[in-house]
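>>> just coords:
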């Protein structure tokens, strides 16, 4: 039952080239940076990544992206990641953009053993009809486009069929975790991390605080240890390394 491994390097040592990864985090919140860095140092390449976004500010998944280690991304947001946009438009990387709520539900469904589900999100658009550019040819043309999806009517409304997502591995970050893999996430870091963890066949969690079994109240567990196979305890320096994507401050007098 003790799932703790000695280091992030040991935890990702068996991730092969071409593996599929579900990676937690939202923006730069709750991103498993130590595990991503360990993958970078291991020189794993050809990765098929499922994540809300692909890093920012040269942090998170942007580390692997900049090194050319990612071949495909399934996500919902490019944002201000100029390198991500450059690689996508230049035909260097394949990108399946899907609605954010659909991404969350596809991960959850995969983790629950649900092969597919119907949703109204995307009906009447290229999400359902097909034709979204997945890969460009580097000359401004589309090399690979999304296929059309099944659409059915329920109670007079149209719904599109979406497939559940499972991956070879999942990388997540938690605020607290015990040796059995039970995890607690802090605030917005809870957004995609539990869903990514559920979708991975082998889930690796880096935790800011490692505690003994029983130290976490069962009512406070956000993700049961049944979904987690490996736990890595972060150093105090690693736990404190939390970048802020956009700093907003108020200057001058604040009036009600």
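Nice, I can see it. Keep in mind that what you see is a predicted model, and the values were worked out from it rather than measured.
>>> CA atoms for contacts and neighbours, from now on please.
Noted.
>>> just the buried residues of the longest helix seen in the chain, please?
Scanning the chain for the helix with the most residues, using DSSP state H, yields helix 100-111. Within helix 100-111, the residues that count as buried by 16 or more other C-alpha atoms under 10 Å are 102-111.
>>> second structure for comparison follows:
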């Protein structure tokens, strides 16, 4: 099966729709699938629930979808420096499910591993525990957290072969592997595409069984230029 698509827009065609849960890899501005996020914005889909550590900053990454009001709910661990995120939340225009960072990562990993729920001590005795089942193990209280299984997940990797075996670099290896595992359909944006067999099996960070579609982002110079111009204006 051919997993490689000509563009980010083509890679999202037929799989994104209104009212979906979308998982997005990366951490703030680090290791985010920029081209796929822009294509999601341009698709015009509405009422999305986005699962991501945070929404980056205003006008960049998921901040673009907040500005266009395509996100109805965020499941994240951090509001960050995104003023529009904060404004919409405080104004009651955006639903927000705050989740401790480690718990969010485990919710995604569990979803990818086929584990429907798990117990954790994180959040016991706080607002995080409200409405959740509690149990005691070895004298300690734990709360039950449900796994996350987004309809579509968008991730960023450094390199992929045509089967979707992935190699991540540096901070892009934070949430991206867990997000990729969790998606019912996972689309990966890569900087380098190689042939099957070119990646040493010992160097594969995530096997291609989790990847359904691949797009090669061929314009790193433009992304660097965009960031430089943006930072200069701040």
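Alright, I've got the coordinates. Since we're looking at a predicted model, the values are computed, not measured.
>>> superposed, what's their TM-score?
After superposition, the two chains reach a TM-score (TM-score structural alignment, normalised by the length of the second structure) of 0.93; 227 aligned residues with a C-alpha RMSD of 1.5 Å.
>>> quick one: contacts of the following helix or strand past the longest helix of the first structure?
Using DSSP states H and E, the helix or strand that directly follows helix 100-111 of the first structure along the chain is strand 116-119. Outside of strand 116-119 of the first structure, the residues within contact range by C-alpha atoms under 8 Å, 6 or more residues apart in numbering are 102, 106, 109, 159-164.
>>> what about 6 Å?
Contacts of strand 116-119 of the first structure with the rest of the structure, by C-alpha atoms under 6 Å, 6 or more residues apart in numbering, involve 159-164.
>>> redo those as a markdown table? Include distance to residue 29 of the first structure and neighbour count.
Putting the contacts of strand 116-119 of the first structure into a markdown table (distance: C-alpha to C-alpha, whole Å; neighbours: other C-alpha atoms under 10 Å) gives the following:
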| residue | distance to residue 29 of the first structure | neighbour count |
| --- | --- | --- |
| 159 | 32 | 20 |
| 160 | 30 | 21 |
| 161 | 30 | 17 |
| 162 | 27 | 22 |
| 163 | 26 | 18 |
| 164 | 24 | 22 |
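>>> what about those residues, which are in helices?
Among the contacts of strand 116-119 of the first structure, no member lies in helices (by DSSP H).
>>> now, which of the residues you listed sits nearest residue 30 of the first structure?
Minimum distance to residue 30 of the first structure across the contacts of strand 116-119 of the first structure is 22.7 Å, recorded for residue 164 (C-alpha to C-alpha).
>>> quick one: what's aligned to the closest one in the second structure?
For residue 164 of the first structure, the equivalent position in the second structure is taken to be residue 147, counting by TM-score structural alignment.
>>> so what's that match up against?
For residue 147 of the second structure, the set of contacting residues under the criterion of C-alpha under 6 Å, 6+ apart consists of 107, 110-111, 116-117.
>>> switch the cut-off to 7 Å
Shown here is residue 147 of the second structure, whose contacts under the criterion C-alpha atoms under 7 Å, 6 or more residues apart in numbering are 107-108, 110-111, 115-117.
>>> ok, residue 187 of the second structure next?
Residues 153-155, 211-214 are the ones in contact with residue 187 of the second structure under the rule C-alpha under 7 Å, 6+ apart.
>>> map it onto the first structure.
Taking TM-score structural alignment as the alignment basis, one finds that residue 187 of the second structure is matched in the first structure by residue 204.
>>> isn't there a strand covering that match?
Yes. Using DSSP: H, G, I helix; E, B strand; the rest coil, the secondary structure at residue 204 of the first structure is a strand.
>>> and it, how far from residue 13 of the first structure?
Residue 204 of the first structure sits 11 Å away from residue 13 of the first structure, going by C-alpha to C-alpha, to the nearest Å.
>>> same thing with residue 124 of the first structure?
Distance from residue 124 of the first structure to residue 13 of the first structure, counting by C-alpha to C-alpha: 44 Å.
>>> in strands, which of the contacts of strand 116-119 of the first structure fall?
Using DSSP state E, 159-163 are the members of the contacts of strand 116-119 of the first structure that sit in strands.
>>> make JSON lines from the residues you listed and add distance to residue 40 of the first structure to it.
Below are these laid out as JSON lines (distance: C-alpha to C-alpha, whole Å):
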{"residue": "159", "distance to residue 40 of the first structure": "40"}
{"residue": "160", "distance to residue 40 of the first structure": "37"}
{"residue": "161", "distance to residue 40 of the first structure": "35"}
{"residue": "162", "distance to residue 40 of the first structure": "32"}
{"residue": "163", "distance to residue 40 of the first structure": "30"}
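>>> ok, so of those, who is nearest residue 236 of the first structure?
Closest approach to residue 236 of the first structure among these (C-alpha to C-alpha): residue 163, at 39.4 Å.
>>> contacts only, for the closest one.
Listed by C-alpha under 7 Å, 6+ apart, the contact set of residue 163 of the first structure reads 106, 115-117.
>>> go again using 10 Å as the cut-off
The neighbours of residue 163 of the first structure, taking C-alpha atoms under 10 Å, 6 or more residues apart in numbering as the test, are 102-103, 105-107, 109-110, 114-118, 149.
>>> surely residue 56 of the first structure meets residue 62?
Yes. Using C-alpha atoms under 10 Å, residue 56 of the first structure is in contact with residue 62, at 5.9 Å.
>>> now the two most distant members of the buried residues of helix 100-111 of the first structure.
Between all members of these, the longest pairwise span (C-alpha to C-alpha) is found for 102 and 111 and amounts to 14.1 Å.
>>> and residue 137 of the second structure, what's its match in the first structure?
Alignment of residue 137 of the second structure against the first structure is given by TM-score structural alignment, with residue 154 as its counterpart.
>>> burial of that match, as a residue count?
If you count neighbours by other C-alpha atoms under 10 Å, residue 154 of the first structure ends up with 9.
>>> residues touching residue 157 of the second structure, list them.
Residue 157 of the second structure makes contact with 25-26, 31-33, 165-169, 172-173, 176-177, 188-192, 205-206 under the criterion C-alpha under 10 Å, 6+ apart.
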